[in-house]
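J.: what shape does this take:
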Amino acid sequence: MDVVTIGETMTLFTPNEEGPLRHARSFSMKFGGAESNVAIGLSRLGHKSRWISRIGEDEFGDAMLSFIRGEGVDVSYVTRDPHSPTGVFFKEFRRLNDTRVYYYRKDSAASKMTADLLREAAIEDAKYLHITGITPALSKTCRLALDKAIGIAKENGTKIVFDPNIRLKLWGDKSEARSFITRYASKSDMVLPGLSEAEFLFGEGSPEQLVDHFHELGVEIVMMKLGKEGSLISGPLSQKKHVKGFFVERVVDPVGAGDAFAAGVLSGLLDGFSLEEAARRGNAMGAMATMVNGDAEGLPDRADLALFMNGNSDDVTR
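T.: Alright, predicted model coming up:
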């Protein structure tokens, strides 16, 4: 197995028109979750990925499992909860460059993941374990499950990749969020923070200074997302390099771009790329994800990715 991810995925309802959600009358049903987005992105690029979670024994859970399995992701370690629902969220395309997200995930099946449900066999054969700061924010039992996953990874030489993905509405308490996010970062081999997340954790500073704070926690590799500016990478010797981003004329849906970046970076590393080359693939994946409505719908296969990265500008393929 190349990459294992663990975390909640929810049923996503997207309005079929722009404007305030109160005026929406029809919706499209999709699925979204940071960890499953990464697993799908990797699978589309030909890598072996596994997603671990807990979902409800309901129609939404059935549809979700079918969709993610259909994308080639291993879902054999997903468990079902007959008493708790699959989480739901809504997107609102209020106006251009103003996308909002509303979550209905309290007491969801995923929030009731426990360490007892996690099997060592689910992680021990993986090259990478991808985790985010969303999972420990869901519940105390999720934190224990994540701690167990990290322990299994370390025992088996699996590299740990951590995306802070800070959701203050889930944490509630900012100091608690800082404490847990820095704790999980310190246990990771690679961290993929956004600039605003690094500022939340460490205060103001240049991207280079903020990257150093992660190294001080013991993180070997830091790849900081800088939006349209690309990313800043810093390796074992703290040699920092800015990797230019890809131009996107119109952002359709920014949600999921960070997950696409993570998938691109991991794909590059699995292909034997340097950190700079992997970051460039991550930048391209992140840019492509913003051009399509949906969390996972814009994730490309290798052919589409190559066309985009090579600057193909043909508007129509005949």
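
J.: rest of the way, CA atoms for contacts and neighbours
T.: OK.

J.: go ahead and confirm Ile221 touches Met190.
T.: Yes: Ile221 is within contact range of Met190, at 4.6 Å (criterion: C-alpha atoms under 8 Å).

J.: and stretch 67-79, how far from the chain's centre?
T.: Stretch 67-79 sits 16 Å away from the centroid of its parent chain (C-alpha atoms, centre = their mean, to the nearest Å).

J.: now do the buried residues in that stretch.
T.: Within stretch 67-79, the residues that count as buried by 16 or more other C-alpha atoms under 10 Å are 68-69, 72-75, 77-79.

J.: to compare against the first, here's another:
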Amino acid sequence: MANLTEKLIFSFGESLWDCLPDGRQPGGAPMNIALHLHRLGAPVRLISRIGEDALGQELADYLRQHSLHLDFLQTDPIHPTGTVAVTLAENGDAAYDIVQPVAWDFIAEEAALQAVEQNMIVYSSLASRNETSRNTLLHLLPRTSFRAFDLNLRPPFYDQELIETLGRKADLLKMNGEEFALLKAWYGAKDVSAEEALKKISTALENPMICVTAGSEGAWLLQEGQVYFQPAFKVQVKDTIGAGDAFLAALLKQLLESAPPQQCLQYACAVGAFVASKEGANPAYTPQDIDAMLR
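T.: Predicted coordinates for the structure are as follows:
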């Protein structure tokens, strides 16, 4: 694995408003990941695009309030700031109706983005639904030193070809349980153990590292041919919005610090569980809150 010490992490993709039954909340997996990385003390920059509208201004103000650098937050004079209609099931699981086209579909390859050179990048499939943002991402990826791909599958905005294109460029592939089931079906691994399925997917997509989050079951991490498992922390789930984003941010932070794989997984599960126990994608927490989960 590449030496990640002192690397800047760029989070590429959507920044938007999740419109829930009881009001709006800032959202979008890349923005959530950036906010959690910042909260965890990692050096992070968000690459995204908002509209020149009231919702965009409000979103930028929110990011400033959380002390996130906005050097790479573009503004779009034509397309509106992104919005998503979110509905919650009784168990807290979220379903999404994602408006298009919006500003983050048109992330441009600006000169400032040369800053990604030899740094880390985290990206997902949703931001590639439009050719403009997809081409920008594909031009940035080869210039980075470590690439983390969060599948974040949102029908109908993906197909197997896109996932394979993005997946084969990644050093780390992260997915949830439903996405794991889909990839197992794609690569002939439906009837084998989780460990064997991870290795089959790793071979198919040429990924040296794969992480699967499976909610109340826990999480798996394949690294350098070895599979690690961490049982889930027991919490009362409020909602799952942002829990996977928090998990990935914590995992990347631990990898940045060259922590052992099992420690990376345990810490990421603790952060994800804490966020799932609170309302919203970006609840406040301190290192002490996470340490308490780990005791």
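
J.: TM-score for this pair?
T.: Between these two chains, after superposing, the TM-score reads 0.90 (TM-score structural alignment, normalised by the length of structure 2); 283 aligned residues with a C-alpha RMSD of 1.8 Å.

J.: that older thread, what's the most distant pair in the buried residues of stretch 67-79 of structure 1?
T.: For those, with distances taken as C-alpha to C-alpha, the pair at the greatest spread is Gly72 and Thr79 (17.8 Å).

J.: excluding chain neighbours, what is closest to the equivalent of Gly215 of structure 2 over in structure 1?
T.: Aligned by TM-score structural alignment, Gly215 of structure 2 pairs with Gly227 of structure 1. Spatial nearest neighbour of Gly227 of structure 1, chain neighbours left out: Gly245 (7.7 Å); criterion: C-alpha to C-alpha, 6 or more residues apart in numbering.

J.: residue in structure 2 matching that neighbour?
T.: Match for Gly245 of structure 1 (TM-score structural alignment): Ala232.

J.: thought Trp220 was touching its match, still the case?
T.: No: the pair Ala232 of structure 2 / Trp220 is not scored as a contact, 10.5 Å apart, by C-alpha under 8 Å.

J.: walking through the stretch 51-200 of structure 1, point out its strands one by one.
T.: Remark: strands assigned in the stretch 51-200 of structure 1 by DSSP state E, counting those that start in this stretch are 54-56, 79-81, 88-95, 98-104, 128-132, 159-163, 190-191.

J.: ok, and for the fourth one, which residues are buried?
T.: Of the residues in strand 98-104 of structure 1, Thr99 count as buried by neighbour count, 16+ other C-alpha under 10 Å.

J.: redo the strands of the stretch 51-200 of structure 1 as CSV? Include distance to Gly41 of structure 1.
T.: Shown next, in CSV, are the strands of the stretch 51-200 of structure 1 (distance: least, C-alpha to C-alpha, whole Å):
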stretch, distance to Gly41 of structure 1
strand 54-56, 20
strand 79-81, 22
strand 88-95, 21
strand 98-104, 21
strand 128-132, 13
strand 159-163, 15
strand 190-191, 18
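
J.: who's sitting farthest from the centroid in structure 2?
T.: Asp191 (27.9 Å; C-alpha atoms, centre = their mean).

J.: report the separation between that residue and Ala42 of structure 2.
T.: For Asp191 of structure 2, the distance to Ala42 of structure 2 (C-alpha to C-alpha, to the nearest Å) stands at 39 Å.

J.: for Ala246 of structure 2, same thing?
T.: Distance of Ala246 of structure 2 to Ala42 of structure 2, computed by C-alpha to C-alpha: 13 Å.
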